[in-house]
Every structure is written in structure tokens, then in C-alpha cells.
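1. this is the structure alone, sequence omitted:
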């Protein structure tokens, strides 16, 4: 009977246990809550048939959710994003390097561009800065910009600067489900409408400053100086840079294009374009009025300088008569009439006073004094 040797039991060492643990697949449980949005994210929401879905998901989860329903889209709002955040957002929503680069810089001119399946709409924001009085350093208009990236199932808004907050725009638009159901272009319309409304509000406040400046220029005691007028003109130029270039993109959106807003929203864009035309007319009128005020003030300064020169010339003529009389009788010639007259000194002073009073009266009558 064969006796087989008992199998020897191999001794397990610590390195063997580590190698087995590394080869063994580990099970990971998904977190109960999704990742948090970066600080640059103002708000993120998914809309289905014009209604906001509960919660504020991470933009990656929101984008995934919007792709599952053809009647949904995601609206991601960013404010001064960092390059890392904007790069991650761009990769999630399919934005190319050009879009990411544009979104990281501010000061863009209002424009409308289309690259592949993404439309880029850039608008300038404007806000009126309250001030007690206009000085040569007063800030009247504060501007920024907002960039709107519009895709098939998403809209990403990137805002630079303090003015132009979009929180109220989102809240108001969420109350208009019929318009919001039109998709991402409804967000573009709401932002355009709010920007144009702000242009008109700023123009109204600037008009008040112009009226006060006009009153000070034509008042009896003028307090408006050239630096004050020039400062307000610079602020109006800043407002013009925001308002005037916005005409081209809004007019393009109001006309029937091949790619753009749905037909149901074009009439709303037409209404916004009409309001923008009013803002453009008012800003241009204010600029022309300010040019007139500036020219008037320069003319007033020229007249005031001319009056000063006339007064100086009149007093110089009066002084010249005194100098002439004193110079003649100060020559000390031996044979001069009335040189040794007893009343010669008094007569000379009387002659000088009479000449001075006569010239003063003549100059006052002619308006020189």
C-alpha cells in the first residue's frame, strides 16, 4: 500500500498577502452625494419642458442628465472662472480651446460667432455708480461683459466684472415656462433683454447728471469746470462701447437665420432690438449734448478771458495818463511853462485825477469796466 506523503502546507508571508490584496478587485460604493461645484459656479440647473428640476447638481451630472431627455437642457452660470475650472467645464460641454481662451479674458466687443455646434454671444454689462456730485474723478458707469455659450442641450454663461448679475434673470425666466421651454435660446433672450433694460436705466441716470451739469454751466455762479465735463464724457464713451456694438448681434438674432433661435423666439429678439435702438438714440443724443455743453463752456472761458483782458487794458490806459503827466513835469527843464507856478503842483494832481475819472467813465459806458 502506497503511502503518499502528506502535502506540505506553504507558509504565507506578508509580501504574499500584499500582492494578493493588490490583485484582488475592490468594490467601491458611489458617494451618497455628488461632487461639489467650484466656487466660480454661481448656479447650475437642469430644465425639462421649461421647469427647473429640484436640486443644484454638479455640472457634469447635469450635463449627463440633460443628454437623456430631448426636452431638457442645463444652464451653468460662472463668474470669473479660473483656468482650471474653465478647462474642466469646456471638456464637459465640448467647448474647444478657442472658446476656453475667450471665456478666460474680459473686455470683449459684443459679437455673435458660431463654431461647429456652439454659438458664442458676447454682450457688455453696464451699471450706474451712485455719487453725490460730479467731480473730475467720479465713476459714473461701471461695465463688464457676459459670454453666452449656446449648444444643443446646454447654455453656459461666463460673467466678468461686478455689474450684470444674472440671478434675477434666472428667477424671472423660471416664472415664464412657455418661453423657457424653447430651450437654451430662451436663456439668451432673457439675458439680452436684461442687458438692454440696464442700458436704458443707466441712460436715465446719466440724463439726470447731464441736466445738473447743464444747470451749473449756465448758472450765474458757474461751478462746472472743464475736467468735470470731460470726466462725464469719458463715462458716456464707456457706455457707448457697450451699447452701440450690440446692435449687430441682436439684429442678426432678430432676422430669420439658418442657425439661431427658434421661430417662436425671434419676435422676442425683435422687441429687444427695438429697445436697444432706443438706448442707442439716447446715448448718442447725450454725447452730442455733452459736446455742446463742453463747447459752450469753452466759449464762456474765452469770453471771460476777453473781459479780463479788456479790464486790464482799461486800467492800463488810466495809469498811462498819470504816467504821462508825471513824466512831462518830471523832466526838470529850466524853461518849462508853469514850472515855477505857485499852484502848479495842485493843478498837476487835478489834471491827473480829471483824466483818470474821465477815462474810467468812458470805459464803464463802453462795457470795458
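-> Yep, that arrived. Bear in mind the structure is a predicted one, so any value in this text is a computation, not a measurement.
2. C-alpha from now on. contacts and neighbour counts both.
-> Fine.
3. how about the helices of the chain, start to end?
-> Listed in chain order, the helices found in the chain under DSSP state H are 14-23, 59-66, 83-93, 97-103, 167-174, 177-180, 184-217, 226-243, 247-254, 263-328, 344-366.
4. for the fifth one, packing partners?
-> In other words, helix 167-174. Using 3 or more C-alpha pairs under 8 Å, 6 or more residues apart in numbering; DSSP states H and E, the elements in contact with helix 167-174 are helix 177-180, helix 184-217.
5. same question for the longest one: list its buried residues.
-> Looking back up the chat, that one is helix 184-217. For helix 184-217, a neighbour-count test (16 or more other C-alpha atoms under 10 Å) marks 184-207, 209-210, 213-214, 217 as buried.
6. swap in stretch 279-286?
-> Within stretch 279-286, judged by 16+ other C-alpha under 10 Å, the buried ones are 279, 280, 282, 283, 286.
7. neighbouring contacts of it?
-> Outside stretch 279-286, the residues that touch it by C-alpha atoms under 8 Å, 6 or more residues apart in numbering are 196, 199, 200, 203, 207, 210, 236, 239, 240, 243, 244.
8. what do you get for stretch 296-310?
-> By C-alpha under 8 Å, 6+ apart, stretch 296-310 touches 217, 225, 226, 368, 369.
9. what's around residue 120, how many residues?
-> Residues lying near residue 120 (other C-alpha atoms under 10 Å) number 20.
10. second structure for comparison follows:
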């Protein structure tokens, strides 16, 4: 657990947690905590039992905002994409009048990226801290969306050039991830809308209007992932069409080969009969002539089929 006094973007480490219980002369306290630290923090800051229980739960938390007497409890999901799977990490936030507590199970990049922004914008209020953090979380969805779009385009190119059976599992897996993420974006969008519209006494009225920009971005993200879902459906159709075309191509080649060998089979069948009176059987050049006829016939049919683009 790290405790910092933040005033005009400048960080001052605090060693004694008791210091953060009362409001500072200027600035606010930022407590960056792990889930295990909540046992100590709950009685000191009067954190609501239900909010702490949600943080300690192993179950996946939906984005939400809970309004309690002396603090707000906000859950938003940070996103990460490693080219194989999409990961959502819950970011639990307790917002008070003079403090903000961030609680995570894993390291979240947005918190690391936030530190220089606090200094650049000379942040001195926990509500401003909340705004910048939520803004970073939402913006990161655009970054992940761009990577997903690039993966879809590459997958489409691979399917059109060299279709493989493994492509189907990639399509199904990525589409499932996008559908799952689409369900999560709905509640998160509503949380941001609440921060934008509801009368919240712990958030400055002027600052609250800025949440409308974040909400618009959240709506764009939701629409973008809806588009990705449609693209994955189109990609699956393209895969099935490519497989069908390849099967048709193979069948066309086999059919052409069968057609070429059919007259050759007839010739060998005729001369394979056990009749004594067949003039060509005793001809000196009969064998060579028949072989030459069969080769000429096969080559001739091959070029005729190539000219008609049958093979």
C-alpha cells in the first residue's frame, strides 16, 4: 500500500496512514492499495461492507457505481489484449471528500500512465483524479480496438490467400471475446453516464460536465465493437466460402483427371481382352503406336481443358 499527498500534481509520500484520515490543508490523499489492504482501510475510512465485499470477491465484478454516505464506490474495467485473448481487470475506486483509494488485484497500466498527467495538469482534487483515470481507461479501449481491427484484417488476408482449418478456431475464439466484451461495455457506459448526469456532491459541477466527453467515447467504443462483431460474422462466411471454393477446385481437378484417363482406360480395356484374332496384337509397332496414341490423347485433352479453364 502506498499513500501519497497530491497537491498541484506534486507527490509527497506519507508513512503514517493516520495522517490521511483528516483533510490536508491543500490537495488530497491518494492511497494505492491491494485487496489485502482493505482489512486495514475499511475501519479507518468507514468503507461500506458491501463495497469491500465486492472487492474481496473472486467473482468477476460488473462496472457499477454505489453512492454511500461519505464516499462513492466505483468499479470500471481496464482492458488488455495480448493478441490471443482479451483480459479485463477490475479497477475498484473509493472516492471521498479528501481522499481517493484505488484497489486492484493486478497491476494496471492506466494508473502508471496517470502519474505524469497529474503533475502536468497540477491536479489537487480527488474528483479530478477520478476523471483523468476513467478517461485513460476508456481511451485504452480505442488502442485495443485498433489492434483487434488489425488482427481481423490480417486474418481476412490469410483466409483469402491460404485458408487453414486453424482459422476457424481463431474466428470463433475472437468473436466470442468480442461478444463477451460487448456485454461488459454496456454497464461501464452506464457508470460513466451516471458520473455525467447524476447530481453527485463529491464531484465538482464544472468537472462533472467533462464526463460527457468520456461518455461519448464510451458510446463510440460500444459501436466499434458492434462493428467488429459483424466483421467476424462476415469473416466466418468468407472462411466457409473459401473452404467450399477450395473443395470445388479439388473436385474439378479430379473430375478433369478422371475424364482424361477415361478414354485411356477404354483403350487399355479393349486391348486387354483375350481374343486371338485382333490384328494389332501381332503388329510389330502395335505396342508403341498404342502407347503413343494414349499419350497424345491425354496431352491433347489436358490442353483443351486448360484452354477452357477447367483445370
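-> The structure has been received and is ready for your questions. On a predicted model such as this, the values are computed, not experimentally measured, just so you know.
11. need the helices and strands packed on helix 167-174 of the first structure in JSON lines (columns: distance to residue 91 of the first structure).
-> Shown next, in JSON lines, are those (distance: least, C-alpha to C-alpha, whole Å):
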{"stretch": "helix 177-180", "distance to residue 91 of the first structure": "26"}
{"stretch": "helix 184-217", "distance to residue 91 of the first structure": "19"}
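12. sorry, back to before: same list (the buried residues of stretch 279-286 of the first structure) but as JSON lines, adding distance to residue 264 of the first structure.
-> Compiled in JSON lines, these are given as follows (distance: C-alpha to C-alpha, whole Å):
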{"residue": "279", "distance to residue 264 of the first structure": "25"}
{"residue": "280", "distance to residue 264 of the first structure": "26"}
{"residue": "282", "distance to residue 264 of the first structure": "29"}
{"residue": "283", "distance to residue 264 of the first structure": "30"}
{"residue": "286", "distance to residue 264 of the first structure": "35"}
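13. narrow the contacts of stretch 296-310 of the first structure to those that are buried.
-> Buried among those (16+ other C-alpha under 10 Å): 217, 225, 368, 369.
14. ok, the equivalent of residue 102 of the second structure over in the first structure to residue 170 of the first structure distance?
-> In the first structure, residue 102 of the second structure lines up with residue 157, judged by TM-score structural alignment. Distance check for residue 157 of the first structure against residue 170 of the first structure: by C-alpha to C-alpha, to the nearest Å, it reads 11 Å.
15. those two: which has the busier surroundings?
-> For residue 157 of the first structure and residue 170, the more surrounded residue by other C-alpha under 10 Å is residue 157, and the numbers stand at 25 against 16.
16. and of the helices and strands packed on helix 167-174 of the first structure, who's closest to residue 122 of the first structure?
-> Closest to residue 122 of the first structure of these is helix 184-217 (C-alpha to C-alpha; 9.8 Å).
17. tell me the helices and strands packed up against the closest one.
-> strand 72-79, strand 118-128, strand 141-150, strand 154-160, helix 167-174, helix 177-180, helix 263-328.
18. is it possible to get CSV of those that adds distance to residue 51 of the first structure?
-> Shown next, in CSV, are these (distance: least, C-alpha to C-alpha, whole Å):
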stretch, distance to residue 51 of the first structure
strand 72-79, 9
strand 118-128, 23
strand 141-150, 19
strand 154-160, 15
helix 167-174, 7
helix 177-180, 6
helix 263-328, 18
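19. which one of the ones you listed lies closest to residue 95 of the first structure?
-> For residue 95 of the first structure, the closest of these is strand 118-128, at 7.6 Å, according to C-alpha to C-alpha.
20. the closest one vs the second structure, average offset?
-> Mean deviation of strand 118-128 of the first structure relative to the second structure after superposition (mean C-alpha distance after the TM-score superposition for the first structure): 2.1 Å.
21. correct me, but the match of residue 102 of the second structure touches residue 74?
-> No. If you go by C-alpha atoms under 8 Å, residue 157 of the first structure and residue 74 don't touch, sitting 11.0 Å apart.
22. do I have it right that residue 287 of the first structure meets residue 233?
-> Yes. If you go by C-alpha under 8 Å, residue 287 of the first structure and residue 233 touch, sitting 7.1 Å apart.
23. now which residue in the second structure aligns to residue 253 of the first structure?
-> Aligning on TM-score structural alignment places residue 253 of the first structure opposite residue 195 in the second structure.
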